[in-house]
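A.B. asks: make a model of this:
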Amino acid sequence: MTLAAELDNARPEKLLAPVLSAFWDQPDSWTLETYERHEGYQGLKKALAMSPDDLIAYVKESGLRGRGGAGFPTGMKWQFIPQGDGKPHYLVVNADESEPGTCKDIPLLFANPHSLIEGIVIACYAIRSQHAFIYLRGEVVPVLRRLHEAVREAYAAGYLGRNILGSGLDVELTVHAGAGAYICGEETALLDSLEGRRGQPRLRPPFPAVAGLYACPTVVNNVESIASVPAILQRGKEWFTSMGTEKSPGFTLYSLSGHVASPGQYEAPLGITLRQLLDMSGGMRPGHRLKFWTPGGSSTPMFTDEHLDVPLDYEGVGAAGSMLGTKALQCFDETTCAVRAVTRWTEFYAHESCGKCTPCREGTYWLVQLLRGIENGTGTLADLDKLNDIADNINGKSFCALGDGAASPIFSSLKYFRDEYEQHITGKGCPFDPAKSTAWADNHKEVTA
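C.D. replies: As a prediction, this is how the structure comes out:
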């Protein structure tokens, strides 16, 4: 039986796979006592009984892929670190979660920070590192405080510091609060910021695995990627590969938000569909239907209700024309103006562009000017081709992936909602504006009926 058939036949509660989120709802879930009560730090003990090379091979064989967006194999990234080079090695955890619609790493750190700390110690042992950093968004002060307390508990219990569990392993962990720039989610801009410089992407090569933090070999991993490692060690790679799909095994956190009845975190095997997630969460808000959604945040090409049954794994979403990204499932109903949504996203990218490269710096600015004109009814039909041309001059030609992310909603919205753009132009304004449109009034009646 195929995975899709198994999921179709399963009861709703069987579709979920709570691992990282298994005890988020328990009192004091963030404490060391609660974590140890749920097999905490058992994975570390198993890891320390292996050689570092065997540990890397084990994680590689599990098929764990990076949960931060690109889905690069985690074990392979660890394997890239050169050994015997005489340089210190560093592990940097990217907790600068800032993709619109993405809200998985911050809740994870708030409710279960020790899963990350245990994963960090395991990863440091694997790559022969004695110093790790967590780069966290500085705005989330409650999470920062809770993370500091978890690190203190780990030091006091002997899970951090010198001679961890009598193994001879030394690991120091530094929590760094960033100043709140979207660009610092890009790994090399994060490294520059961590070193005290302005956060801007670096030219590659050299890649971080060769010359990363302080020009030393560095692994940069997402919070969820590292936090998933202890469970793999504790329960076994076979358990992990029994979930998900062949090329995208395991469990992951899906962030369901927008016009849905029950927004929140849904931890499920890779390969589940949005239809199944909506079925178990109560669907769209009452009286409304899905119009468009993003599979991985606003920087991934949007989908429509035609894509409800696309498997939410890296291959399935890619084959359908988008990217799984951070699994930020933003759902919008028929009352949403696609042009307005894309305009707001593009304003965000223009504001967050670091300005280092011309395609992104200038391109996002002009995309905003055109979109604002179209939205308020002063644009022309020729502006639609201009939008497409400018997005094409940004996509794949900017210094980092921010430019690609800004171009994605332009391309996909023109593909699925070009008629809506044209209505703004020919109708001299937004057809969803209650002062201009009977369509909005009809939708409003549907809500109040």
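A.B. asks: only C-alpha atoms for contact and neighbour calcs from this point on.
C.D. replies: Will do.
A.B. asks: separation between residue 192 and residue 200?
C.D. replies: Relative to residue 200, residue 192 is positioned 7 Å away (Cα to Cα, to the nearest Å).
A.B. asks: give me the more crowded residue out of these two.
C.D. replies: The neighbour count for residue 192 versus residue 200, taken as other Cα atoms under 10 Å, is higher for residue 200 (23 against 19).
A.B. asks: does that one touch residue 184 like I think?
C.D. replies: Yes: between residue 200 and residue 184 there is a contact at 7.3 Å, judged by Cα atoms under 8 Å.
A.B. asks: which neighbours do the two share?
C.D. replies: 190, 193 (Cα atoms under 8 Å, 6 or more residues apart in numbering).
A.B. asks: what helix or strand does the residue nearest to residue 432 when sequence neighbours are not counted sit in?
C.D. replies: Excluding its sequence neighbours, the residue lying closest to residue 432 (Cα to Cα, 6 or more residues apart in numbering) is residue 440, at 5.0 Å. Per DSSP states H and E: residue 440 is located in helix 438-448.
A.B. asks: here is the second sequence; please produce its structure so I can put it next to the first one:
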Amino acid sequence: MTVAAEFGGASRPHAGGPTSPEKVLAPVLSAFWDVPESWTLETYLRHEGYEGARKALAMAPDDVIAYVKDSGLRGRGGAGFPTGMKWQFIPQGDGKPHYLVVNADESEPGTCKDIPLLFANPHALIEGIVIACHAIRSNRAFIYLRGEVVPVLRRLHEAVREAYAAGYLGKDVLGSGLDLDVTVHAGAGAYICGEETALLDSLEGRRGQPRLRPPFPAVAGLYACPTVVNNVESIASVPAILNKGKDWFRTMGSEKSPGFTLYSLSGHVANPGQYEGPLGITLRQLLDISGGMRPGHRLKFWTPGGSSTPMFTEEHLDVPLDYEGVGAAGSMLGTKALQCFDETTCVVRAVTRWTEFYAHESCGKCTPCREGTYWLVQLLRDIEAGKGRLEDLDKLGDIADNINGKSFCALGDGAASPIFSSLQYFRAEYEEHITGKGCPFDPAKSTLWADNDAHLGVNA
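C.D. replies: Presented below is the predicted three-dimensional model:
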């Protein structure tokens, strides 16, 4: 994916098929990404910026929580837990400070929605922070951002400065009596810090490793105080709900998965980018409006939510991309990272690269993940090189089974997912590597190799 495609947004996509973009897409967060200087406070205010915050600050905190809960907004970071319910878990009258932590440590292979959002429209997040902190009675928020994305870090710092200068942050926000300070923290680039409790440890200055739960962050989170940890897109979606109404929000999506969301389309597609639409649209519809697969090629396999979700094939093109639809089909919606691979792609090579990533990023705290991912990589490398044996396929499944559900956090589950699903759909391709003593695919015919695995979302 090119930088232009990644950061340009696709709120105005190329119409490459029979489906009309106007009937399918629902640009809200990305509505003015293509406006000059979209990231400035001036531009944001021209597009009803901070109107949602004004309405929320005029409401009682508990009423804001109930409103967001009634809207049906679900977390956009992967698991889809109801956002309002997460806020409701914060104990009240406990005499402790409450914290909001925004997880902007986007690092799931194939996922690229939060970083473009922060780059093009950072004030949507800041306004969402104001609303969320008012709701949970918090005076301090932290944004944990990947430190490698320096341009986004600088732009976010500038947006926070603008918000302070305009009175949207600091003392007595908009005359409401709310005092709110926001700290932008640059992480050091550890995938494990995307796990919420590892992120909290990192914020506190310790090595980022998952914590044992319970206690959960809502009871004992940052500095052992009640803490809400939300994804960037989750918080940035709140202002539009408060401004335009929960009923408006529910006109999009499905009953159990309402609203709009960002789909990150990448890989062997004609026009990769961010496509913002209602939950429940299908990959077929997204491919129709984005120009489809690259000319002359067909879809072979794809991920609905990044590499840690079980892969799908061409037969799943019409699966509704919401939490229930994808779950019923045997995968997870995750981060809506739709990585599409055509017939030139070697499944074994792709899964090997993903597994190498998980082995490298394992924090080493638990044995199943630390040892299991290492041995998965050894087996996969041998199979890809034509040195494997047929019994290695059962061994792959056995090791993945010993990781899945038995590791300390979800990293192990994510590492096992592509193993299980690739063996389910492409076992014959694994066997071909073994019986044919090598990979049958020509690297020259796939753009994956030419770009050093960039399309896989892996740093080669």
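A.B. asks: for the residue nearest to residue 432 of structure 1, which residues are in contact?
C.D. replies: 335, 431-434.
A.B. asks: quick one: contacts for the residue nearest the centre of structure 2?
C.D. replies: In structure 2, the residue lying closest to the centroid (Cα atoms, centre = their mean) is residue 335, at 3.4 Å. Taking Cα under 8 Å, 6+ apart, we find residue 335 of structure 2 in contact with 76-78, 111, 304-306.
A.B. asks: can I get the residues you listed in JSON lines with distance to residue 328 of structure 2?
C.D. replies: Output for these, formatted as JSON lines (distance: Cα to Cα, whole Å):
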{"residue": "76", "distance to residue 328 of structure 2": "19"}
{"residue": "77", "distance to residue 328 of structure 2": "19"}
{"residue": "78", "distance to residue 328 of structure 2": "16"}
{"residue": "111", "distance to residue 328 of structure 2": "22"}
{"residue": "304", "distance to residue 328 of structure 2": "13"}
{"residue": "305", "distance to residue 328 of structure 2": "14"}
{"residue": "306", "distance to residue 328 of structure 2": "17"}
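A.B. asks: closest to residue 327 of structure 2 out of those?
C.D. replies: Nearest to residue 327 of structure 2 among the contacts of residue 335 of structure 2 is residue 304, at 10.3 Å by Cα to Cα.
A.B. asks: where do the helices sit along the stretch 301-449 of structure 1?
C.D. replies: 314-319, 338-352, 358-376, 382-394, 401-426, 438-448 (DSSP state H, counting those that start in this stretch).
A.B. asks: any chance of the ones you listed in TSV, with distance to residue 96 of structure 1 too?
C.D. replies: Formatted as TSV, those follow (distance: least, Cα to Cα, whole Å):
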stretch	distance to residue 96 of structure 1
helix 314-319	22
helix 338-352	14
helix 358-376	21
helix 382-394	24
helix 401-426	14
helix 438-448	37
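A.B. asks: is there a quick PyMOL command that grabs whichever of the contacts of residue 440 of structure 1 are buried?
C.D. replies: For the buried members of the contacts of residue 440 of structure 1, the matching PyMOL selection, counting by 16 or more other Cα atoms under 10 Å, is:
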select buried, resi 335+431+432
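A.B. asks: mind checking which of the contacts of residue 440 of structure 1 are in strands?
C.D. replies: Of the contacts of residue 440 of structure 1, none are assigned to strands by DSSP state E.
A.B. asks: you'd agree residue 180 of structure 1 is up against residue 139?
C.D. replies: Yes: the pair residue 180 of structure 1 / residue 139 is scored as a contact, 6.7 Å apart, by Cα under 8 Å.
A.B. asks: neighbour count: those two, which is higher?
C.D. replies: residue 180 (16 against 12).
A.B. asks: quick check: end-to-end length of stretch 263-271 of structure 2?
C.D. replies: Using Cα to Cα, one end of stretch 263-271 of structure 2 lies 13 Å from the other.
A.B. asks: give me the stretch of structure 1 that it matches.
C.D. replies: Taking TM-score structural alignment as the measure, structure 1 aligns residues 254-262 with stretch 263-271 of structure 2.
A.B. asks: ok, now stretch 92-100 of structure 2?
C.D. replies: So stretch 92-100 of structure 2 is aligned with residues 83-91, judged by TM-score structural alignment.
A.B. asks: which residues sit against that stretch?
C.D. replies: Stretch 83-91 of structure 1 has contacts (Cα under 8 Å, 6+ apart) with 120, 123-124, 127-133, 213, 216-221.
A.B. asks: do that again at 6 Å, thanks
C.D. replies: Contact with stretch 83-91 of structure 1 is made by 129, 131-132, 217-219, as judged by Cα atoms under 6 Å, 6 or more residues apart in numbering.
A.B. asks: including secondary structure and distance to residue 423 of structure 1, could the residues you listed go into CSV?
C.D. replies: Converted to CSV, the contacts of stretch 83-91 of structure 1 look like this (DSSP: H, G, I helix; E, B strand; the rest coil; distance: Cα to Cα, whole Å):
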residue, secondary structure, distance to residue 423 of structure 1
129, coil, 57
131, strand, 56
132, strand, 53
217, coil, 53
218, strand, 50
219, strand, 48
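A.B. asks: I'd like the residues you listed laid out as CSV, including neighbour count.
C.D. replies: Putting those into CSV (neighbours: other Cα atoms under 10 Å) gives the following:
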residue, neighbour count
129, 24
131, 19
132, 24
217, 24
218, 28
219, 28
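A.B. asks: what are the ranges of the strands in structure 2?
C.D. replies: Ranges of strands in structure 2, per DSSP E, are 99-104, 140-146, 181-187, 227-231, 260-267, 273-278, 299-303, 312-313, 337-342.
A.B. asks: show me what residue 107 of structure 1 lines up with in structure 2.
C.D. replies: Match for residue 107 of structure 1 (TM-score structural alignment): residue 116.
A.B. asks: ok, its match - contacts?
C.D. replies: Contacts of residue 116 of structure 2 (Cα under 6 Å, 6+ apart): residue 7.
A.B. asks: residue 210 of structure 1 corresponds to which position in structure 2?
C.D. replies: In structure 2, the residue paired with residue 210 of structure 1 is residue 219, using TM-score structural alignment.
A.B. asks: so that match sits right up against residue 226, yeah?
C.D. replies: Yes: the pair residue 219 of structure 2 / residue 226 is scored as a contact, 4.6 Å apart, by Cα atoms under 6 Å.
A.B. asks: burial of the residue nearest to residue 185 of structure 2 when sequence neighbours are not counted, as a residue count?
C.D. replies: What sits nearest to residue 185 of structure 2 in space, not counting adjacent residues and going by Cα to Cα, 6+ apart, is residue 144, at 4.9 Å. Residue 144 of structure 2: 25 surrounding residues under other Cα under 10 Å.
A.B. asks: okay, the strands of structure 2 in a markdown table with distance to residue 40 of structure 2 next?
C.D. replies: Rendered in a markdown table, the data for those read as follows (distance: least, Cα to Cα, whole Å):
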| stretch | distance to residue 40 of structure 2 |
| --- | --- |
| strand 99-104 | 19 |
| strand 140-146 | 18 |
| strand 181-187 | 17 |
| strand 227-231 | 22 |
| strand 260-267 | 21 |
| strand 273-278 | 20 |
| strand 299-303 | 34 |
| strand 312-313 | 39 |
| strand 337-342 | 27 |
